[in-house]
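[1] Got a predicted structure plus its sequence, pasted below:
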Amino acid sequence: MKRIALISMIAGLAVFATAAAQQPVRDVSARRHPNLAAAQRLVDQAYKRVVDAQQANEFDLGGHAARAKELLDQANNELKQAAEKSNEDHR
């Protein structure tokens, strides 16, 4: 029984560490791009809610939550690229 609890705890910590390491970075300047920065903030909030849902459901969401996190990370990267494109166009 103790072994099962230990294995579950280690697995949970590993998944949590992986989720925390992949969390989208908010790196768009709010001063230069307030709307894109706000969108990044919302992506970050959505990502955190997905992590919360995974933890509440013991990560048993059929891979859909993990896929949602991947798509949120992709959206975050697109927002960064949009800001960079705007910077290039307005130099």
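    Arrived safely.
[2] Please make it C-alpha for all contacts and neighbour counts, starting now.
    Fine.
[3] List the buried residues in stretch 28-48.
    By neighbour count with 16 or more other C-alpha atoms under 10 Å, stretch 28-48 contains the buried residues Val28, His33, Leu36, Ala37, Ala39, Gln40, Arg41, Val43, Asp44, Tyr47, Lys48.
[4] Presented hereafter is structure B, for comparison with structure A:
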Amino acid sequence: MKKALFIGIVLGAASTFGCATMAQQGAPYVDIGYRHGNLRNAQEHIVQAWQLVSNAQVDNDSRLGGHAGRAKELLSEANEELRLAADVANEHGR
């Protein structure tokens, strides 16, 4: 009985995590190493901003005129540009 309950809890948690992960597709993430501290720090702030905008969408039942969604798109673009900047710095041995 306890084993079945444990398995149920684990499967439930796994499916919840999977759904949450799918909902976060397109979300920016930190992938710049500590070698480029300023760029990494900026990327961390972008991730935080994206999460806060997502919270605002939930709090407002996604009735923000599409502007929050557009802001998230721009944050994702900025995140990618930072990644590219770090790549260029790496290519030049910095």
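    Alright, I've got the coordinates. Note that this is a predicted model, so its numbers are computed, not measured.
[5] Could you find the counterpart of Val25 of the first structure in the second structure?
    Alignment note (TM-score structural alignment): Val25 of the first structure maps to Tyr29 of the second structure.
[6] Tell me where the first structure has helices.
    2-21, 34-56, 64-89 (DSSP state H).
[7] mean shift between the last one and the second structure?
    Between helix 64-89 of the first structure and its aligned partner residues in the second structure, the average distance after superposition works out to 0.2 Å, using mean C-alpha distance after the TM-score superposition for the first structure.
[8] Quick one: the residues in the second structure that that helix pairs up with.
    Taking TM-score structural alignment, helix 64-89 of the first structure hits residues 67-92 over in the second structure.
[9] who touches stretch 12-27 of the first structure?
    Stretch 12-27 of the first structure is contacted from outside by Ala37, Gln40, Arg41, Val43, Asp44, Tyr47, Lys48, Val51, Leu72, Asp73, Asn76, Lys80, using C-alpha atoms under 8 Å, 6 or more residues apart in numbering.
[10] Looking at those, spot the one nearest Asn57 of the first structure.
    Val51 (9.9 Å; C-alpha to C-alpha).
[11] Alignment lookup: the closest one to the second structure.
    So, by TM-score structural alignment, Val51 of the first structure is matched to Ser54.
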